[in-house]
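Please find the sequence and the predicted model below.
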Amino acid sequence: MITVANRIYVNPDFAEAFEARFRERAGLVDQMPGFLSNFVLRPTKSGEPYIVLTLWESREAFEGWTQSDAFHQGHARSGSLPREAFSSPNILEIHEVISHAQTQKL
């Protein structure tokens, strides 16, 4: 299993629009083979990034998503926010899960 964390720096004036974009997302990733879950994390301190965290069965499954038509369709909507909505380039991090614990409900 892998995690993919996309750290996105959003200007505070655009935070509400950014969050709405995820609440209204197309959900295309949800149907992809190997997709496990998606979290959108709001920063608790000013100046810190939002984190879009996805869990995948494998790196190959994630790469299949990034090369799919569904990926391009889903990310075409990202043009709905102007460039000034983002204060810095996003940072993508991929990690292998070496340990995992979970209760029955999140």
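Great, that's in hand.

CA atoms for contacts and neighbours, from now on please.
OK.

who's in contact with residue 3?
53-56, 94-97 (C-alpha atoms under 8 Å, 6 or more residues apart in numbering).

Just the ones of those in strands?
When DSSP state E is applied, the contacts of residue 3 are split such that 53-56, 94-96 fall in strands.

And for the most centrally placed residue in the chain, nearest residue in space, chain neighbours not counted?
Nearest residue to the geometric centre of the chain (C-alpha atoms, centre = their mean): residue 52, 3.0 Å. Residue nearest to residue 52 in three dimensions, not counting chain neighbours: residue 40, with 4.5 Å by C-alpha to C-alpha, 6 or more residues apart in numbering.

Second structure follows, compare the two:
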Amino acid sequence: MYIAMNRFKVAKGSEADFETVWRERDSHLQDLPGFVEFHLLRGPEREDHTLYASHTVWESPRHFEDWTRSDAFRQAHANAGNHRPTYLGRPEFEGFEAVQVITRE
């Protein structure tokens, strides 16, 4: 299992717009080999921003890497630059390979 996360600092007052962009975009993820699930997470509020993280789970790092080179990736990110005023700084990517997984049976 591989988890790909991007952390976003969203300017105060832009949270609803940020969430709408994510809710309405066509990511094409559900059609991709190795894709397991996606989450958009809202985190703590700070003085000037609210922290968010996008979190995708993949069967392997290779599946994630294949997605980043795909047309689906380019289409999903085509308008990302149009929303820059919403962000403070650039998104921060973090990738993790699962070492141990415990699930509820």
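Received, thanks. Computed from a prediction, not measured in an experiment: that's the story for all the values here.

Quantify their similarity with the TM-score.
Once superposed, the chains reach a TM-score of 0.88 (TM-score structural alignment, normalised by the length of structure 2), with 103 aligned residues with a C-alpha RMSD of 1.5 Å.

which position in structure 2 aligns with the residue nearest to the centre of structure 1?
Structural correspondence for residue 52 of structure 1 with respect to structure 2 (TM-score structural alignment): residue 54.

and the gap between its match and residue 104 of structure 2?
With the distance defined as C-alpha to C-alpha, to the nearest Å, residue 54 of structure 2 ends up 23 Å from residue 104 of structure 2.

With residue 98 of structure 2 instead?
The separation that residue 98 of structure 2 has from residue 104 of structure 2, given C-alpha to C-alpha, amounts to 16 Å.

Settle it for me: which of these two has more neighbours?
Neighbours were counted for residue 98 of structure 2 and for residue 104 using other C-alpha atoms under 10 Å; residue 98 has more, 11 against 3.

contacting residues for the closest residue to the more buried one other than its chain neighbours?
For residue 98 of structure 2, ignoring the flanking residues on the chain, the nearest one in space by C-alpha to C-alpha, 6+ apart is residue 1 at 5.3 Å. With contacts taken as C-alpha under 8 Å, 6+ apart, residue 1 of structure 2 has the following neighbours: 57-61, 97-98.

Which of those residues are buried? Put it as a ChimeraX command.
For selection in ChimeraX, the members of the contacts of residue 1 of structure 2 meeting the burial criterion (16 or more other C-alpha atoms under 10 Å) are listed in this command:
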select :57,58,59,60,61
